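Undergrad: Sequence and computational prediction follow.
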Amino acid sequence: MSSKLAIKIDSLSKCYEIYDAPRDRLKQMIIPKLQRLVMRSPGKYYNEFWALKNISVDIKKGEAVGIVGRNGSGKSTFLQLICGTLSPTQGLVETNGRIAALLELGSGFNPEFSGRENVYLNGSVLGIDKARLDERFADIVKFADIGNHLDQPVKTYSSGMFVRLAFAVQMHLDPEILIIDEALSVGDQFFQAKCYAAIRSMMDNGTTVLFVSHSAATVKALCPRAILLSHGELVVDGPASKVLDRYFVLGSLEANAAKSAQLVPHPESAIATVASTESTVMQTVSCLQPPFERRVSHRVGTGQAQFVECRVLADSEEAIVVETGATLRVQAVLDVLDDCPYEGEVGLVVATAEGIELFAINSFFQGARVPAMKAGEQRVLEFEFVSPLSSGARYRIDLGYRMPVQGEYVDKVFAAAGFSVVNQGDRIVPLLFDVPGTVRIGLSTK
């Protein structure tokens, strides 16, 4: 196996024996052996189900590969064979590096142990000594953010709490190969945003990632390469966009939102305004979402000023669920920590929960400026737009404040707020954007 490869898979197959009745299993254990003793061809009392058939794939170190396919296509079996929790019927799997895997919910956890005890149990299974776990424990607890439940038995945890703790453990143990099988789908959108940011950071540091998801947006956001499985066979292996197009053709995509990710609404449909310090400061802290610092997945910037609150309003009321076509106002508060001596610009990006950026509103292009500010000041920012987003998906708000004309960021926060969209009318909108249009059908003049 080449040192440049993280995973080498050669002619991999997995067959399960399916018995019609318990007695057939007993027959299979006894009768073929007796038939061999009398030199007869052994009988077969089961049906074969080939979950995987002759798969050959090489994955380089540092690659991020999405695995897509319909339910029953063999994705989970494929990952379990790589992890070593299943043995292949035929073929070979070689791995080069320590593997961390999020496969079945709660796997590797003892339900009777507390979350704290399971952190150490999970780490020891992965070969991490206690001293290293002690060093990372505070970071694991902070990332999981499950509060006092840390010392409660994990059998009392919700599915979201399971994933929070499991992902926090795996992420902070520096795996060389990270395998995720749809586990993040049970987390809330703020935790998902935090996880995607962490995965990207691990990828930047050379971690190999295998990611199973039914969401095209997620696969495109994380994985340049994808593999499509169908009925246990490898259909196509290549650039993620081309593989997902093939997935669409098979009619198997359950979350096909990424098709319209490049659509951008008309700029005249959005306005951005900057409120002065004399305006009424937004004092009401969001009560519908987690506290601001827990929502934010990560932030960058010089730190001279920082966003400290953000909320979405529909019909003047704070909302986390809005209707398709609603007029939305996004209010944000910016605290000035150090002098910002130049005029600046503020912007808002609406993105999917996975981080696919959909459209932006920027004060520079709307003719609004953030004036020079002194330390201790506070500014209220308000963005307003008619939402073209369709129902059935979750979205997030990213905020940015920087020096003028695309200068250095003073503060940029990701996942400052989040909301979902519902469609109360009869209109069916299958993709991400509800774009009004007409269709005309006429007779040919030929």
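TA: Yep, it's here.

Undergrad: Going by C-alpha atoms from here, please, whenever you check contacts or count neighbours.
TA: Will do.

Undergrad: right, and the helix or strand after the helix or strand L348 falls within?
TA: Under the criterion of DSSP states H and E, L348 resides in strand 345-352. Read in the C-terminal direction, the helix or strand following strand 345-352 is strand 357-362, with elements assigned using DSSP H and E.

Undergrad: Next, the angle from that following strand to strand 345-352.
TA: Angular relation of strand 357-362 and strand 345-352 on a 0 to 180 degree scale: 160 degrees, by axes from the mean of the first three to the mean of the last three C-alpha atoms, to 10 degrees.

Undergrad: what does strand 357-362 contact?
TA: The list of residues contacting strand 357-362 from outside it, by C-alpha atoms under 8 Å, 6 or more residues apart in numbering, reads 261-265, 270-272, 345-352, 383.

Undergrad: Got a ChimeraX select line for the buried ones in those residues?
TA: Under the burial definition 16 or more other C-alpha atoms under 10 Å, those of these that qualify are selected in ChimeraX by:
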select :261,265,270,271,272,345,346,347,348,349,350,351,352,383
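
Undergrad: and the residue lying closest to L103 once chain neighbours are set aside, what does it touch?
TA: Counting by C-alpha to C-alpha, 6 or more residues apart in numbering, the nearest residue to L103 once its immediate chain neighbours are dropped is D181, at 5.0 Å. Contacts were defined as C-alpha under 8 Å, 6+ apart; by that measure D181 touches 76, 79, 102-104, 211-213.

Undergrad: And A270, by the same measure?
TA: A270 touches 361, 383-386, counting by C-alpha under 8 Å, 6+ apart.

Undergrad: now swap in S363 and tell me
TA: Taking C-alpha under 8 Å, 6+ apart as the contact definition, S363 lies against 272-274, 345-347, 369.

Undergrad: Repeat that for I146.
TA: Shown in contact with I146 (C-alpha under 8 Å, 6+ apart): 161, 164-165.

Undergrad: now do R136
TA: The contact partners of R136, by C-alpha under 8 Å, 6+ apart, come to 172-173.

Undergrad: Assign a three-state SS to it, would you?
TA: Reducing the assignment at R136 to three states with DSSP: H, G, I helix; E, B strand; the rest coil gives helix.

Undergrad: swap in E309?
TA: Classification of E309 using three-state DSSP returns strand.

Undergrad: I'd assumed R295 was in contact with it.
TA: No. With contact defined as C-alpha atoms under 8 Å, E309 does not count as touching R295 (10.0 Å).

Undergrad: Structure two is appended below for comparative analysis:
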Amino acid sequence: MSFDEVAIKVSGVSKIYKMYNTPADRLKDLFNVSKTKKRHQTFSALNSITFEVKKGDTVGIVGKNGSGKSTLLQIIAGTVTPTSGKVEVFGKVVALLELGSGFNPEFTGRENVYLNATMFGISRESIESKFSEIESFADIGEHIDQPVKTYSSGMFARLAFSVAIHMEPDILIIDEILAVGDAAFQAKCVSKMRQLKDGGVSLLFVSHSVDAIKSMCHSAILISHGNLVDQGSSEKITNHYLAMIRDEMNQYNSDDSIQNDETIEEITSIDASSSFRYGSGLVSFRDVHMANENGEPTKAYEFGEQASIICTLYSKEKVTDINVSFLVRDITGIDLFGTTMFDEDITLVSLEKQEKRTIRFNFPIWLRQGSYSVSVAVNRVTDRDYSDVFLYEQIDGASAFEVIRKIDRPVHYKVHFPIRIETEGGLYDK
């Protein structure tokens, strides 16, 4: 990547914090009292992180709480100094890292707008010309002239986001701040971020919503325990992240009768290069394929045709309460539709040792022309809130299919549902 294409370059960044038992120990360490005595422990928040963000790109950062995401963003924003490594930023950075950062709680919303403009080197005249836009986007009404310490978290988020996007950023960093807003505000923010992205602004985006990451971001990085575990397309990384979460759920819900270290046997009918497969492997998929209404294998459908996903299961041991599910995603990785046997109140499966069983999902193709992928999963579950779910196997990208154009039935949206349309009225007699 050439120098003029880079917005952010992170090179071998580490951050180590000293942890003290008491404030007195911190003070003694500061003044080097008795150097031979160790008064602190160390905590590595980040370990040699390296990646680049291209200008105009949108990169998501995913990971569990405490993984180091916020520390990384603070270092990139310049509010925290790395212990080692280097961060190079090319352009003006505006960061929304936490509610209240950069705002004086005693000042009114209006006064804080001008305060932030001064911090970012924007003249009073320039911000005055934009103030009506900032006020309109924030949409907090007369509260704009009240001290921000009286604001709710939602009002704070509205004003903070509105101020940030009007500060003419080259790089916008957002750390989960949108989660405090209502649904309408979140939708407006996402729309504005798309507009900024189309205008060439680089976005670094942290969210626990995998759909938001897949929808907003070209690529993503996964951080765990301060380490950069994986980087790549947003779909690949969010799948990896969900796999980590599900593996942890397996460990939490495991019992002595389940052997989690079993090797998952190879599946010859699934392309390993295009699928992502994980789980304990006690129950696994031996075959997953698409078929037409006659049961014939196919990978292309017209709008309105009947489709089937046919899954063949194999169990290494006797198991009960087996639930199978499927999920259809578009080419960007966005979840479109799917279901589970459990959700549909279908009797769950019991399998004997070394038994095979076929499960078939049938549905009409109500999709726009394009490419789609199918993910499948098999788990054990009995509680309606899925609190006891144990994942045997999930395969993301287990199969794929195309919806081809049907000349006499255009579909303008991603998914079509049958709609009943009624008209009323007639000529108006004056």
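TA: Received, thanks. Computed from a predicted model, the values in this text were never measured in an experiment.

Undergrad: List the TM-score for the superposed pair.
TA: Superposed pair, TM-score by TM-score structural alignment, normalised by the length of structure 2: 0.60. Supporting alignment: 282 aligned residues with a C-alpha RMSD of 3.4 Å.

Undergrad: Mark which of the contacts of D181 of structure 1 are buried, thanks.
TA: Among the contacts of D181 of structure 1, those classed as buried by 16+ other C-alpha under 10 Å are 76, 79, 102-103, 211-213.

Undergrad: Just to be sure, which of the residues you listed are found in helices?
TA: 76, 79 (DSSP state H).

Undergrad: out of the buried ones among the contacts of D181 of structure 1, who's nearest G91 of structure 1?
TA: Distances from G91 of structure 1 to the buried ones among the contacts of D181 of structure 1, taken as C-alpha to C-alpha, are shortest for L79 (14.5 Å).

Undergrad: aligned partner of that closest one in structure 2?
TA: Here L79 of structure 1 is matched to L73 in structure 2, going by TM-score structural alignment.

Undergrad: give the contact list for that match.
TA: Neighbouring residues of L73 of structure 2 by C-alpha under 8 Å, 6+ apart: 97, 173, 175.

Undergrad: show me what contacts the second one?
TA: By C-alpha under 8 Å, 6+ apart, the residues touching I173 of structure 2 are 73, 77, 93-97, 203-205.

Undergrad: Looking at the alignment, what corresponds to it in structure 1?
TA: Looking across to structure 1 (by TM-score structural alignment), I173 of structure 2 lines up with I179.

Undergrad: give me the element that match is part of.
TA: Assessed by DSSP H and E, I179 of structure 1 sits inside strand 177-181.

Undergrad: from the middle of its chain, how far away would that strand be?
TA: Taking C-alpha atoms, centre = their mean, to the nearest Å, one finds strand 177-181 of structure 1 lying 12 Å from the centre of the chain it belongs to.

Undergrad: now stretch 30-47 of structure 1
TA: 50 Å.

Undergrad: Now tell me what touches stretch 320-334 of structure 2 from outside.
TA: So stretch 320-334 of structure 2 is contacted by 211, 214-215, 235, 335-342, 348-351, 359, 370-382 (C-alpha under 8 Å, 6+ apart).

Undergrad: neighbours around the alignment partner in structure 1 of K38 of structure 2, how many?
TA: Here K38 of structure 2 is matched to K44 in structure 1, going by TM-score structural alignment. Residues lying near K44 of structure 1 (other C-alpha atoms under 10 Å) number 13.

Undergrad: same deal with S126 of structure 2?
TA: Applying other C-alpha under 10 Å, we find 11 other residues in the vicinity of S126 of structure 2.

Undergrad: In a helix, it, correct?
TA: Yes. Secondary structure assignment places S126 of structure 2 in a helix (three-state DSSP).

Undergrad: and the equivalent of it over in structure 1, how far is that from L178 of structure 1?
TA: S126 of structure 2 is assigned R132 in structure 1 as its aligned equivalent, the criterion being TM-score structural alignment. In this structure, R132 of structure 1 and L178 of structure 1 are 19 Å apart, going by C-alpha to C-alpha, to the nearest Å.

Undergrad: And for Y16 of structure 1?
TA: Relative to L178 of structure 1, Y16 of structure 1 is positioned 26 Å away (criterion: C-alpha to C-alpha).

Undergrad: Can you pick out the residue with more neighbours from these two?
TA: A direct count of neighbours by other C-alpha under 10 Å for Y16 of structure 1 and L178 places L178 higher, at 23 against 13.

Undergrad: who's in contact with that one?
TA: In this structure, L178 of structure 1 makes contact with 99-101, 207-210, judged by C-alpha under 8 Å, 6+ apart.

Undergrad: Also F185 of structure 2?
TA: If you count contacts by C-alpha under 8 Å, 6+ apart, then F185 of structure 2 has R158 around it.

Undergrad: Now it: which helix or strand?
TA: When secondary structure is defined by DSSP H and E, F185 of structure 2 falls within helix 183-198.

Undergrad: That helix to strand 171-175, inter-axis angle?
TA: Using the same axes, to 10 degrees: helix 183-198 of structure 2 against strand 171-175 is 150 degrees.

Undergrad: check the fit of helix 183-198 of structure 2 onto structure 1 and give the mean distance.
TA: Relative to structure 1, and after both are superposed, helix 183-198 of structure 2 has an average distance of 0.4 Å to its aligned residues, where the measure is mean C-alpha distance after the TM-score superposition for structure 1.

Undergrad: What residues in structure 1 pair up with that helix?
TA: For helix 183-198 of structure 2, the aligned range in structure 1 is residues 189-204, judged by TM-score structural alignment.

Undergrad: residues of the matching stretch that come out buried?
TA: Residues of stretch 189-204 of structure 1 classed as buried: 189-200, 202-203 (neighbour count, 16+ other C-alpha under 10 Å).

Undergrad: What of stretch 161-179 of structure 2?
TA: Residues of stretch 161-179 of structure 2 classed as buried under the neighbour-count rule (16+ other C-alpha under 10 Å) are 161-178.

Undergrad: Tell me which of the contacts of stretch 320-334 of structure 2 fall in helices.
TA: Using DSSP H, the contacts of stretch 320-334 of structure 2 in helices are 211, 214-215, 235.

Undergrad: all helices of structure 1, in order?
TA: Under the criterion DSSP H, helices of structure 1 are mapped to 22-37, 75-83, 115-125, 130-144, 159-171, 189-204, 216-222, 240-249, 292-295.
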